[in-house]
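Participant: okay, structure incoming, though there's no sequence with it:
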C-alpha cells in the first residue's frame, strides 16, 4: 500500500497536502490534530524516509517552545479572569498551535520525500500549467526539506568549531546558523535558475502535455483530501444548523 502511495502523481499529493494543512488550521480538536501527526509520522517511518532532516524538525520545534510558551501564557493570562485559568488557556493554545505546525512540516516533508523532482514536473505539466508556474511550485515545495538538511550540516560544522547546541535555547544565538543557511539557499537558488535557463526550461508553456492515468495511490490521496472536511460539511448541511 505504501508503494502505491509513493507512486501516486504529484498533483494528488499536493492536493492532499493543501487540504490537510488547511484543515489543521480550522480544526479546534487537539485529539484529531494529534491523530493526524501520528498517522503522518507512521507513514514516514514505514516508508523508510525518516532521516536526520525529519528529526531536525522536532528538534527545532522543541527549541522554539520556550519563546512560544511565554507568548501564549501572556496571551492566555490577558484573556482569562485570573492567572491560573490564563495559564491553562495559554497551554491549550500552545498545544494546538504546535500540533498544527507539526502537521504542516510533516506533510510537506512527506510529499517531497515521496516525489522526485522529475515526477513533480511531469504531474504539474499534465495540468497544462505554464512552464514558469510549474517550476515555481516545484522549487517552493522542495525548499523546506532542503533548508532543514542544510541546517543540520551547518549545526554539525559549527559544533566541530566549538559551538554548543544548548546555546540555541537563546534566540540571539541563532545568527551563526542563520547566516550560513541563508547564504547557501541563495547560492542554491542562483544555481537552480542558471541550470534551468541552460536547459531551456524557462518557457511560458510546456511543448507537450503528458496525461497520467489515475492510480490506486491517487484515489487514496484524493479520498484523504476530502474525508477530513466531511465533518464540517455535515455541520453546515444538517437540519437546524
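Facilitator: Everything's here; your move. Keep in mind it's a predicted model, so treat the numbers as computed, not measured.

Participant: rest of the way, CA atoms for contacts and neighbours
Facilitator: Fine.

Participant: mind checking the end-to-end distance for stretch 56-69?
Facilitator: Stretch 56-69 has its terminal residues 20 Å apart, counting by CA to CA, to the nearest Å.

Participant: how far away from the center of its chain is it?
Facilitator: The chain centre lies 15 Å from the centre of stretch 56-69; the measure is CA atoms, centre = their mean, to the nearest Å.

Participant: what of stretch 35-51?
Facilitator: How far stretch 35-51 lies from its chain's middle: 13 Å, per CA atoms, centre = their mean.

Participant: ditto for stretch 38-55
Facilitator: On CA atoms, centre = their mean, the centre of stretch 38-55 falls 13 Å from that of its chain.

Participant: distance between the ends of it?
Facilitator: 14 Å.

Participant: pull the longest helix from the chain.
Facilitator: Looking across the chain with DSSP state H, the single longest helix is helix 83-114.

Participant: take the one below as the second:
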C-alpha cells in the first residue's frame, strides 16, 4: 500500500511562486487571443501538499485556469480545442529555459513536470484545468475541457462541492483541534485512495464533507463532551 507524507512549506512554496510566475507569463503571451484568471484549488490552497513516501512522483499542485468570455459575444465561449491548444503553445514558450518538461495534453488538464532524469523521478508537477462558469445564474457547477483521445475535445460539466468554505468555517468554530483532524483524515484518504484519476483537491473536499457530516450530526453539546 502506498503511504503519503506532508511536504514542508519551505520546500513547496518556492515551487508555487515559480508556477505562478509561469502562469503570469502565459497570460502575457496569449493576451491578444483571450484572457483568464488562475486559482490554486483544494489541498494546495490549504497547505496540505503531500507526496508518496520514498516514491518517484514527487508532489503536485492543481490550478484552475478560469477563462473570461469573449468581449464581443455575450453568451458564447471558446471552442475547447482552440482554447487548450492555444494554452499548451503558450506554456511551451513560458517554460522554456526552466527544468519543466514539455506540456502534456492530459485528459482533464495541461500537465507540466519537473523531472530528475538521472534518477528517473518526478520532483514535482502541476495540473492546469481549463474551465469557465456559464452565465446562466446557476452557481453550483462549471464547465471544463475534457480531451477524449485521440482528437476530440469537449466542454463537460463538473458540479461544485457545495458550501465547502462554510463547512470548513463551521469545523473551525465548533470542533477543537479541527485542523489536526483535517490533516489526519486527508492523509488517511490519500493513503487508502484506489482511484488513480481522483485529484488531490477532490480528496480534500471529501475530507471536509466527511468531518462536517460526522461532527455536525453529533451536535455541539456532544462534541464538547468528547473533548472535556
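Facilitator: Okay, I see it. All of these numbers come straight from a predicted model, not from anything done at the bench.

Participant: what's the TM-score for these two chains?
Facilitator: The TM-score (TM-score structural alignment, normalised by the length of structure 2) is 0.25; 93 aligned residues with a CA RMSD of 5.4 Å.

Participant: so residue 186 of structure 2, which of the three states?
Facilitator: helix (DSSP: H, G, I helix; E, B strand; the rest coil).

Participant: isn't it up against residue 207?
Facilitator: Yes: counting by CA atoms under 8 Å, residue 207 is a contact partner of residue 186 of structure 2 at 5.6 Å.

Participant: after the helix or strand harbouring residue 62 of structure 1, next one along is what?
Facilitator: Assigned by DSSP states H and E, residue 62 of structure 1 belongs to helix 52-63. Once the chain leaves helix 52-63 of structure 1, the next helix or strand it forms, by DSSP H and E, is helix 65-79.

Participant: list the contacts of the helix or strand hosting residue 89 of structure 2.
Facilitator: Residue 89 of structure 2 belongs to helix 80-94 when assigned by DSSP H and E. Under the contact criterion CA atoms under 8 Å, 6 or more residues apart in numbering, helix 80-94 of structure 2 has outside partners 22-23, 25-26, 29-30, 102-103, 105, 110, 130, 145, 152-155.

Participant: okay, now residue 55 of structure 1: neighbour count?
Facilitator: 12 (other CA atoms under 10 Å).

Participant: nope, residue 178 of structure 2 is what I was after
Facilitator: The number of residues packed near residue 178 of structure 2 is 16, by other CA under 10 Å.

Participant: if I look at it, how far off is residue 132 of structure 2?
Facilitator: 33 Å.

Participant: and residue 200 of structure 2, by the same measure?
Facilitator: Here the criterion is CA to CA. By it, residue 200 of structure 2 lies 20 Å from residue 132 of structure 2.

Participant: what do you get for residue 22 of structure 2?
Facilitator: For residue 22 of structure 2, the distance to residue 132 of structure 2 (CA to CA) stands at 21 Å.

Participant: just residue 184 of structure 2 next, same as before
Facilitator: Between residue 184 of structure 2 and residue 132 of structure 2 the distance is 33 Å, computed by CA to CA.
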